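Chemist: Predicted model, plus sequence, below.
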Amino acid sequence: MDKSKEKIGIIGYGYVGRAFYEFFKNHFEVFAYDNNPTLKNDFSYLQDSMDFIENVSLVLVCVPTNALPNGCVDMSAVHQVLENIKQEKLVLIKSSIPPLSTESLSKKYPHLKLVCSPEYIGESSYYLPPPYDFDKEVVKTPYFIFGGRDNDCSAIIKFFKKVAGPTKEYIKTTRSNAEVCKYMENSFFATKITFCNEFEKICKTFGADYDVVRELWLKDPRITKTHTLIMNEDKDYCFGGKCLPKDLDGIITQSFKYGYEANFLKSVRDSNKNLRNDALKPHILCFHRIAYKEAISPIYFERKMAIGLLRLEQYIESYLQRGYKFGSIKQCLDEPKKYFCLSFDDGFKEHLEIAKILQNQYNAKKESLIFSINVNNALNNTLCGMDLLYYLIDKGKIREIFEYFKLDLIPSTLNNIEVLKQHYIKQDSKSLCKFYETFKADLSHIFLDSKKLKELANYGLIASHALFHRDLTQHKAQSKEEILESKQILEQLLDTKIDIFCYPEGKNDKELQDFVEEAGFTFALSIKHIHSQYGIGRRVAKL
């Protein structure tokens, strides 16, 4: 330990932690720690514990703050670090944290002098000229932002000035300003990337060359060149990585939590997901309810689970006008620019009439119409998946359902439905049976019965959609029994082999894919696409 040098501690040794180790190491004595023991193999100087913290003047928190499944930022790693700092200490948080987090952390850890600072070290591998070249080396950053109390910011700036020198800009601001600006920047980059990828598709639609259009567009000096190239055309489009997706999720979720719905950013996120995944998918369209003669609950439309017959016809005609033909799943996989097919989930009563219309109007082949049947819906009128929840919500029983599951209501009805869905589909079959017995309802009026299902088999291929319409990645032993039982029931009823399985909610993993193959299915339909006939992505119709 060099007593002549001031000491700095870095917690977290990913991209950011390593960059700051390089930034500080020649001017201070720097200690670094990461809770991933395998990193010690590559970086022998990493400490075995955080014991050094009591001897350092400044602690940098560079731990990951990933997105949780609900979109919230996972702050657990930040808390683990701060909980281990027992005495008064100057702490700079370089991890991306949601607005108001530093304020909240300061109240929980009042002995710490917390300052947050957005970081711009990136994952990109291509060359950037000055002044954009600070994404790899901290010392090249033209400005540094510090959000916190004035005295604390000034104390940290002294450390930075010793390395970065007098030509940089050192900006002191509030904690919230510093927190929001990082999310604003990454959200803008995400928007710009999505915008350019969208226009690449538009160029293809009109026979224009995106690279040429881009150069013409960039003649306007008000537009900068960064984030305008289309990367990974042979793989995923748009943006991925560790920063943009989770930061976009984070600011959307945090804003909603505090009363604002960021609809524009939500559309950017949705567009990115669609562009990335749709680039790989065959043209197998996914539909649920089709409004034809019978009235359909408005919830289905609000949840984007229903369209009118005219809209369905518009989809079909748009494909036919572009030269596509009705084809089988195999044809759609083998020649994705030539064939398309339609899939209809859950066995709703109107599907039979729709099948007749499609065959009469478009001469649609039987193998180009796939009807995924949830066996308990169609044959037993029990455990009717999300449809039971929709029915009960229509009857004003949403509060009763939340109380049953011991969940907390939030102001938005549609978001309450999503909360219920995510909880409901993760239940095991026994719990779902108990729920059905508690809230029993007759939904036979919206589903095909066995007689109509047999008739439907004359017009399209019948696929198994399991029994309970739950997430099959949960409670795997039950899931496997359910897959087999649903196949056996349908084959016995229809006296034909069922070759297609459709994962409820599109939820699947490698173990389920392997089991579906072992069970004797030829294809398995999902939402997200992988290069396997047991993970075939479908294009959810934009409703």
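Modeler: Good, I have the coordinates. Numbers count the residues shown, from 1 in each chain.
Chemist: from here on, contacts and neighbour counts on C-alpha atoms
Modeler: OK.
Chemist: For L216, the count of nearby residues, please.
Modeler: 10 (other CA atoms under 10 Å).
Chemist: Doesn't it lie inside a strand?
Modeler: No. Assigned with DSSP: H, G, I helix; E, B strand; the rest coil, L216 falls outside any strand and is helix.
Chemist: who's in contact with it?
Modeler: Taking CA atoms under 8 Å, 6 or more residues apart in numbering, we find L216 in contact with no residue.
Chemist: Neighbours of L490, how many?
Modeler: Count around L490 with other CA under 10 Å applied: 23.
Chemist: and what of N55?
Modeler: 12.
Chemist: List the contacts of it.
Modeler: N55 neighbours (CA under 8 Å, 6+ apart): K7.
Chemist: any idea how far it is from E29?
Modeler: Distance of N55 to E29, given as CA to CA, to the nearest Å: 11 Å.
Chemist: what sits in contact with each of these two?
Modeler: Joint contacts of N55 and E29 (CA under 8 Å, 6+ apart) are K7.
Chemist: Spell out the residue ranges of the helices in the stretch 1-150 of the chain.
Modeler: 15-24, 76-83, 101-108, 150-164 (DSSP state H, counting those that start in this stretch).
Chemist: Check it against this one:
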Amino acid sequence: MNNTIGIIGGGFVGAATAWAFRPTHEVKVYDKDPKASTHTFEETVDSDFVFICVPTPPKEDWTIDLSIIESVFESLRSHIRGQQFLIKSTVLPGTCRKMSEKYGIKVSSNPEFLTERRAKWDFINAAQIVIGSDNEEDAKKIQDLYQQRFNSMKYTITDTVTSELIKYTLNCFFATKVSFMNEIKLLSNKIGADWDKLVEGFTSDSRIGDSHIDVPGPDGKYGFGGKCFPKDLNALMELFRNNDIDPLVMSAAWERNLKIR
């Protein structure tokens, strides 16, 4: 019999996760909004695997707000019976270990790589499933769960810190790529280059990839906005500074974005 799955948070990440696993698993969803819930909190966490898919919004100073995740783990204290807890929310490296130590439970990282506009499609067509666990047996259990539903996915298995950093690295690289292309567009316009041909020639090199190239972007605006890129770029830059490293490249990408957005 396949494992049961609980999902805390019924936003686009939680909803896509539930939708993706329902064909093969019993899935329970709890959200503070009753309309997004299928079960109570107690019923949801009484599952073999519990995915935590709650927001991690930025504070006014752009540092990450973990208060919602903290409140989830506080509520879990009296419901622990050996479940696998996985954080899908975007959290800074070290968060899973912090939660594990603080609440006395094993927490794994399983970051999402979804766009809000097509989250369900992104989930079932993911380039990879990243599983971060500090316990080899737990990582195997999580991979087995995914393979019950997706038997042809590429898996990247690593520790929690590396898994968390993979998510930030991807998002911040894409944000930097957007800023870079916007800067090239400024020069292209100034000197009368053919922008469409430039993009065609640039993306014809298979090393480049054709994502995050459009200027203006999908929202019709220059630079990057949305919920993820500004938050994640600034959070990672803060982590750099806290470790006495100057994030020169990312700082430049952010400064360019502020000028054109």
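Modeler: Received the coordinates, thanks. The model shown is predicted, which means the values in this text are computed figures rather than measured ones.
Chemist: TM-score for the pair, please.
Modeler: The TM-score (TM-score structural alignment, normalised by the length of the second structure) is 0.91; 257 aligned residues with a CA RMSD of 2.1 Å.
Chemist: that older thread, go through the helices of the stretch 1-150 of the first structure and pick out the most buried.
Modeler: Mean neighbour count, computed with mean count of other CA atoms under 10 Å, is highest for helix 15-24 among these, reaching a mean of 19.
Chemist: With the second structure overlaid, report how far that one is off on average.
Modeler: If you overlay the two and look at helix 15-24 of the first structure, the average distance to its match in the second structure is 0.9 Å (mean CA distance after the TM-score superposition for the first structure).
Chemist: so that helix corresponds to what in the second structure?
Modeler: The alignment of helix 15-24 of the first structure onto the second structure (TM-score structural alignment) spans residues 12-21.
Chemist: Can you give the contact residues for the matching stretch?
Modeler: Contact with stretch 12-21 of the second structure is made by 7-8, 27-29, 51-54, 112, 114, 116, 119-120, 123-124, 149, as judged by CA under 8 Å, 6+ apart.
Chemist: let's go with 6 Å and repeat that
Modeler: C53, A119, K120 (CA atoms under 6 Å, 6 or more residues apart in numbering).
Chemist: Check stretch 230-249 of the second structure too.
Modeler: Residues contacting stretch 230-249 of the second structure (CA under 6 Å, 6+ apart): P58, W62, T63, C172.
Chemist: The first structure: matching residues for that one?
Modeler: By TM-score structural alignment, stretch 230-249 of the second structure lines up with residues 245-264 in the first structure.
Chemist: in the stretch 51-200 of the second structure, which spans are strands?
Modeler: 84-87, 107-109, 129-132, 155-158 (DSSP state E, counting those that start in this stretch).
Chemist: Neighbours of N234 of the second structure, how many?
Modeler: Neighbour tally, N234 of the second structure, other CA under 10 Å: 21.
Chemist: now swap in L112 of the first structure and tell me
Modeler: Counted with other CA under 10 Å, L112 of the first structure comes out at 18.
Chemist: ditto for R22 of the second structure
Modeler: For R22 of the second structure, using other CA under 10 Å, the count is 14.
Chemist: From P58 of the second structure, how far off is it?
Modeler: Counting by CA to CA - R22 of the second structure and P58 of the second structure are separated by 31 Å.
Chemist: mean shift between the helix or strand containing M237 of the second structure and the first structure?
Modeler: Here M237 of the second structure sits within helix 229-242, counting by DSSP states H and E. Per the superposition on the first structure, helix 229-242 of the second structure and its aligned residues are separated by 1.2 Å on average (mean CA distance after the TM-score superposition for the first structure).
Chemist: Buried ones in that helix, by neighbour count?
Modeler: Neighbour counts over helix 229-242 of the second structure (16 or more other CA atoms under 10 Å) mark F229, P230, K231, D232, L233, N234, A235, L236, M237, E238, L239 as buried.
Chemist: Figure out how far stretch 451-464 of the first structure is from the centre of its chain.
Modeler: 34 Å (CA atoms, centre = their mean, to the nearest Å).
Chemist: My error: substitute stretch 99-109 of the second structure in the last question.
Modeler: With CA atoms, centre = their mean, you get 19 Å for stretch 99-109 of the second structure.
Chemist: now do stretch 39-56 of the second structure
Modeler: For stretch 39-56 of the second structure, the distance to the chain centre is 18 Å (CA atoms, centre = their mean).
Chemist: Repeat that for stretch 254-261 of the second structure.
Modeler: The answer for stretch 254-261 of the second structure is 23 Å, by CA atoms, centre = their mean.
Chemist: Then stretch 218-233 of the second structure?
Modeler: Worked out by CA atoms, centre = their mean, stretch 218-233 of the second structure lies 15 Å from the chain centre.
Chemist: same question, stretch 22-31 of the first structure
Modeler: 38 Å.
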